[in-house]
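In: build the 3D model from these lines:
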Amino acid sequence: MILKIKNIISQIHAVFVDNNNAKTIDAVSIDSRSLQNSSQTLFFALIGSNNDAHLYIKNLIEKGVQNFVVTHIPDDSAGKANFLVVENTLVALQLFAGYYRSLFDFPVIGLTGSNGKTIVKEWLNFLLSPDYNAIRSPKSYNSQVGVPLSVVAINEQHNLGIFEAGISTFSEMEKLEKIIKPTIGILTSIGSAHDEGFGNLEEKIREKLLLFKHSKVVIYQKNEIVDANLFSFKSGNQIAFSWSFKDATADVFVTKRPVSDKTFLHIRQAKENFEIEISFQDAASVENAISCLMVLLYFKYDVTIIQNRMKLLYPVEMRLKVKNGINNCSIIDDSYSSDFQSLKIALDFLESQTRAQQANIRNKQDQKKTVILSDIFQSGLPNAELYSKVAALIISNKISRVIGIGETISAFKEMFTNCITYKNTAEFIADFDVLIFSNETILIKGARTFQFEEIVSLLEEKTHETVLEINLNAISHNLNFFKSKLKPATKMMVMVKAFGYGNGGFEIAKLLEHHKVDYLGVAFADEGISLKNLGIHLPIMVMNPENTSFSAIIQHQLEPEIYSLKGLRAFIKIAEQKKLKHFPIHIKLDTGMHRLGFEANTIDDLIIALKGNQTIQIKSILSHMATSDDLKQKDFAHSQIDLFEKLSSKLMTELQIKPIRHILNTSGISNYPESQFDMVRLGIGLYGVSNDDEEQKYLENVGTLKSIISQIRTIPAGESVGYGRRFMAEKSTKIATIPIGYADGISRGWGNGVGFVTIKNEKATIVGSICMDMLMVDVSGIDCKEGDAVVIFGKSPTVNYIAQKLSTIPYEILTSISQRVKRVFYRE
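Out: Sure thing, here's the model as predicted:
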């Protein structure tokens, strides 16, 4: 985003006050606490019921912010910055977002409904990401503030938008429609959530449908109320694209067949019939999956592609999270919502999880199910009627035990069988030790105000509390960033060696397979064998194969890099013994790295050894650049590229072959785009690391190494911390111990005041020597307690920063993280 202020003034109906309307802005902010606010940020001073951002303008100016949208100019800030004065800053933000949206012309999917918006959004992003560079709402940014913030994140690289719109009363959707301007509309499930703002269901549907007032197509489950209201504003160029389980007149008719833990959907559209498989059985997930399917059908995807991609849909850990519990229990964490409609969905999910957990238990009486339930909100029903319906749901789902928490549900305790109640969460926690939880599936469902996360913490199985969180969305983003630098015909190999640079090999390989990269690269045969055994089908190149691994490479259909005559002859001998024909190999040339590869003076002997041999096929010719990241050594880099061109051309001419050629690594992709040849090899860049500060701004952080505070103590002046007493307290000092050390991959050189961790967004310096399993930090002045989260690296400190301080490279920091550190993969 780079916009001139003078072009914004009229769009938001502002009066400009000061003298520099030619200035440009490159970001929008509403958060005065954000460290990303800069001189080119346009800050909207929003006024809420409990806060007025105008109070923070003086402080923001001192920090360098120069551009503000305000209702008035504070006296202490006049003449010190550029001000765009408006009547209402929220309306101005929405007008700005609508203007910014109008600058882009690509398909935009708008989602609304009572349930399923975020899941459908995430799934659509997953299904369409191999073909589109999509921008979507972060998390659940679907409000009057969240939607404009989502839309202003669009940039020139995006060619598809997916945005949620949530409303709670009248006159809200019209504003969101002008911001999102969806060309494709999706109406997800309509339930009772947020009914309070509407007189009846029809009123709510009519308001939600306003999002699609100018959409080319509206996708929805066929429904009389929707049909009637949709056509009330539908113009001539719009189409309704409906689906149904019951109404055969729908554009797409669906029948479902549950099998084991999956569902098979038979799809009938016009004269076409086919079946897809999804890995879910609960009604909500099935309906959300069909909404996604309808988009693929509208985009006219090939049936085979639809089938392959739909099969890969994954659970979105947003509200319903399945966790291992104490005493062989399974926990379903839905601890942030409590309305009647979502209770029905959660109970359906509970049943499917119980079946999965107890599939091998012959005695069906062992299938115990417990529900821990708070007072229910957003129902729109009188309490007596509501809890009567809840009790009926509990009975129909054969719940073994109900634990109710809240004054209202306690008043209706007698409606439930085998039910105990507590007035609040604190009473339950106080009674926890006398309650017995064992061999059961437990649904924990409560409104946010009840803080049921404390109950989840009590029931969850305790494991090693240091984890490396891997953001799969960030990997997709980084992959697409580097793809955008390539010519259309250029192929891409992605390196997943060394356990995916420490981030986890298989999970990342699976994602890359979904994104249709052309090759995966590993260092040694056992890495490739592991991926093949886990079901990865992409071709995998083994970069450093040992002669002793050739038989295993052939057995598992891996493709070896050959870098010496000795290795070539050994491989050909085994290939001939196995009577192979045209087995793929890759020829490595040494153009100046002087590590592995055929040098110029061995090319003639290589040609003689290869000529006429039918057992092998040269799939690619490659080399490796030594200085692609150092622009001071461009001459050497160009000499490598020129030599690679010369030697590879000679091989191709003499052998009459047309293999894939590749020499560029991550830095080479950015610094030598004219030398892409036929393929490039993406490595550390995929994992969010660049040696170029400007490029780093466009990459997303992938790995966040987290732990917790095990213990806090205060030591007096003169006392020491750790082995060798290398830290001596000069004053009373609060020390926190973190359960991570050099056995987990943290360099001892990062201790003794060199490094820091982040606690509550503040730096905590590492004091004393780093131990095998622990390190200690100074938390004096930080408001923290035992159990609080600690960031070892991620956004702060970054692996680049740590590497710089330790005089090493980010590769070493990432790949040093021990296998005993659990990897947790997630999508935002």
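In: rest of the way, CA atoms for contacts and neighbours
Out: Noted.
In: surely Asn276 meets Gln307?
Out: Slight slip there: residue 276 is Ile, not Asn. Yes - Ile276 is within contact range of Gln307, at 5.2 Å (criterion: Cα atoms under 8 Å).
In: more neighbours: which of the two?
Out: Using other Cα atoms under 10 Å, the more surrounded residue of Ile276 and Gln307 is Ile276, with 19 against 16.
In: the more buried one and Trp123, how far apart?
Out: Using Cα to Cα, to the nearest Å, Ile276 is found at 15 Å from Trp123.
In: Ile738 now?
Out: Ile738 is 37 Å from Trp123, by Cα to Cα.
In: more neighbours: which of those two?
Out: Ile738 (27 against 23).
In: so that one sits right up against Leu775, yeah?
Out: Yes - counting by Cα under 8 Å, Ile738 does reach Leu775; the two are 5.4 Å apart.
In: identify the residues contacting the helix or strand hosting Asn288?
Out: Secondary structure from DSSP states H and E places Asn288 in helix 283-298. With contacts defined as Cα atoms under 8 Å, 6 or more residues apart in numbering, helix 283-298 is touched by 116, 119-120, 123-124, 186, 188-189, 219-220, 241, 243, 263, 278, 280, 306, 310, 345, 348.
In: next up, for comparison:
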Amino acid sequence: MKIEDLHKLFLESKGVSTDTRKIKEGSMFFALKGENFNANEFAEQALQKGAIYAIIDEEKYSRGENFILVKNVLKALQELASFHRNYLGIPIIGLTGSNGKTTTKELINAALSKKYNTMATLGNLNNHIGVPLTLLAMNKETEIGIVEMGANHRKEIAFLSRMAQPDYGYITNFGKAHLEGFGGVEGVIKGKSELYEYLKANEKTIFLNLDDPIQKKHLSYQKIYSFGSDEKPDVPVEYLQAGNFAAIRVAGYEINSKLIGSYNGKNMAAAYTIADYFEVAPEEIKKALENYIPGNNRSQVINRENLTIILDAYNANPTSMAAAIENLEAMPQRPKTAILGDMFEMGESSKAEHQELAERLQKGSIDSVYIIGEAFYGTSTDSRIKKYRTFEDFSADYSSGSIDNGVVLIKGSRGMALERALEFI
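Out: Modelled structure (predicted):
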């Protein structure tokens, strides 16, 4: 079936489903494959549950006219998303970076939605499947699309950019994330910069943080809208100290967020800059940024009587860990406790990066430190830092309720599921 014909059927449907457990009535079911599953096997079940078409790539599972056979279901999904993006013809903002992508995306969406009907990536659906699902969630009512792009190896951002065809783009930062796939920090820089290379090649607009020396290398490009604390950016920003939370001053407005950590000031500034470019009123941007509350284990602040808990258990890499630890040390509350889990996808750098972080903790001012996971367990530390090979070892040793005041940081890679520690505090 031609992509134009598939798109006509898509427009008549109620959207796309890829999971038979979450079938939307009237949707098109795309039978994706993985290493351990083949959704072609569940295509008939999807129709029984309310899907109107099942897109499959194995003829033996076809049972009639509601089954649409294609060469490759994933490729069909991606091509349909690109076709739909061009059909809509709306401005698309592409977003990537090592840290802060999802928070920045949510802030941009909050600010732009004060004036426009926006559609942004849901959660962290930012890969080769998530990006097409995001594009296909947009419709004729959508005025601006915001597409988060994640990657753990080179050429992935380039591929996602060709699919989403962004008109604007922003990179949050270049940090020590997914070092295994990128082959080191230089690989991270080249991989993430594929977004800017796409924008340059297609004469699109880059939003640029002039306080980032790596990003400043793109200053020779003409279509730039910048922010920063010096060097005469388009949007001058002053970063403020406002207790434990990020705050900025811009265009005469002091904006105080509910985001823990001064490092989130850059994310706020980026969102302000992009909303300013699209002519959202400054007072409306201020409202949006101040009212945004983080969720989904990302820099969540949980208050329990005399105890403040910073739950940041969605992701971790050396750059974000260092920022979170620095922020904890700067907070006025005492005592300070850190419960930290292994950082994944570090490749050959894993041992050295975990050891460096352990030494940083050993020299720091945090009162109690618990490190959990195989990588952290293999580090050399003194007895002040308590090490556990598994979360189960930690939970068995930890005395429930022994931390009842001060501030606690809980941070680790998603696979560590450190939000479980909330049960013991």
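In: now what about the TM-score between them?
Out: Here the TM-score for the pair of chains, by TM-score structural alignment, normalised by the length of structure 2, is 0.86; 418 aligned residues with a Cα RMSD of 3.1 Å.
In: following the longest helix seen in structure 1, which helix or strand comes up?
Out: Longest helix of structure 1, by residue count under DSSP state H: helix 634-655. The helix or strand immediately downstream of helix 634-655 of structure 1 is strand 660-662, counting by DSSP H and E.
In: structure 2: matching residues for that following strand?
Out: Structural correspondence for strand 660-662 of structure 1: none found in structure 2, per TM-score structural alignment.
In: with stretch 180-190 of structure 1 instead?
Out: Going by TM-score structural alignment: stretch 180-190 of structure 1 matches residues 164-174.
In: so how far is that stretch from its chain's centroid?
Out: When distances are taken as Cα atoms, centre = their mean, to the nearest Å, stretch 164-174 of structure 2 is centred 13 Å away from the chain's centroid.
In: just give the closest residue to Glu374 of structure 2, not the sequence neighbours.
Out: Once flanking residues are discounted, Glu374 of structure 2 sits nearest to Arg389: 5.1 Å by Cα to Cα, 6 or more residues apart in numbering.
In: nope, Gly347 of structure 2 is what I was after
Out: Going by Cα to Cα, 6+ apart, Gly347 of structure 2 has Glu180 as its nearest residue, at 4.0 Å.
In: quick one: the helix or strand where the one you found lies to structure 1 mean distance?
Out: Assessed by DSSP H and E, Glu180 of structure 2 sits inside helix 179-182. By mean Cα distance after the TM-score superposition for structure 1, the fitted helix 179-182 of structure 2 averages 2.0 Å away from its aligned residues in structure 1.
In: give me the contact list for that helix.
Out: Contacts for helix 179-182 of structure 2 (Cα under 8 Å, 6+ apart): 152-154, 185, 187-188, 191, 345-349.
In: again, only using 10 Å
Out: For helix 179-182 of structure 2, the surrounding residues in contact (Cα atoms under 10 Å, 6 or more residues apart in numbering) are 151-155, 176, 185-192, 317, 344-350.
In: which of those residues fall within helices?
Out: Using DSSP H, those in helices are 185-192, 350.
In: drop anything exposed from the residues you listed.
Out: 185, 187-192, 350 (16 or more other Cα atoms under 10 Å).
In: need those in a markdown table (columns: distance to Gly415 of structure 2).
Out: Output for these, formatted as a markdown table (distance: Cα to Cα, whole Å):
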| residue | distance to Gly415 of structure 2 |
| --- | --- |
| Val185 | 22 |
| Gly187 | 23 |
| Val188 | 21 |
| Ile189 | 25 |
| Lys190 | 26 |
| Gly191 | 23 |
| Lys192 | 23 |
| Ser350 | 15 |
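In: wait, isn't Ala356 of structure 1 in contact with Val259?
Out: No - under the criterion of Cα atoms under 10 Å, Ala356 of structure 1 is not in contact with Val259, lying 12.0 Å apart.
In: please report how far Phe198 of structure 1 lies from Ala384 of structure 1.
Out: From Phe198 of structure 1 to Ala384 of structure 1 the distance is 21 Å (Cα to Cα).
In: check Leu568 of structure 1 too.
Out: For Leu568 of structure 1 relative to Ala384 of structure 1 (Cα to Cα), the value is 81 Å.
In: settle it for me: which of those two has more neighbours?
Out: Leu568 (19 against 14).
In: please say which position in structure 2 the more buried one maps to.
Out: Going residue by residue (TM-score structural alignment), Leu568 of structure 1 aligns to a gap.
In: contact partners for Leu568 of structure 1?
Out: Applying Cα under 10 Å, 6+ apart to Leu568 of structure 1 gives the contacts 547, 560-562, 585, 587, 606, 609-610.
In: still on that earlier bit, between Ile738 and Leu775 of structure 1, what contacts are shared?
Out: Common neighbours of Ile738 of structure 1 and Leu775, counting by Cα under 10 Å, 6+ apart, are Ile766.
In: what strand or helix carries Ala97 of structure 1?
Out: Assigned by DSSP H and E, Ala97 of structure 1 falls in helix 89-102.
In: mean deviation of that helix from structure 2?
Out: Looks like 0.8 Å for helix 89-102 of structure 1 (mean Cα distance after the TM-score superposition for structure 1).
In: in structure 2, what stretch matches that helix?
Out: Mapped onto structure 2 using TM-score structural alignment, helix 89-102 of structure 1 covers residues 73-86.
In: so which bits of that stretch are buried?
Out: Those buried within stretch 73-86 of structure 2 under the rule 16+ other Cα under 10 Å are 73-74, 76-85.
In: what does stretch 412-425 of structure 2 contact?
Out: With Cα under 10 Å, 6+ apart as the contact definition, stretch 412-425 of structure 2 has outside contacts at 297, 302, 304, 307, 309, 311-317, 320-321, 339-345, 371-373, 390-391, 394-395, 398-405, 408, 410-411.
In: now these: which count as buried?
Out: Neighbour counting with 16+ other Cα under 10 Å marks 297, 307, 309, 311-317, 320-321, 339-345, 371-373, 390-391, 394, 403, 405, 408, 410-411 as buried within the contacts of stretch 412-425 of structure 2.
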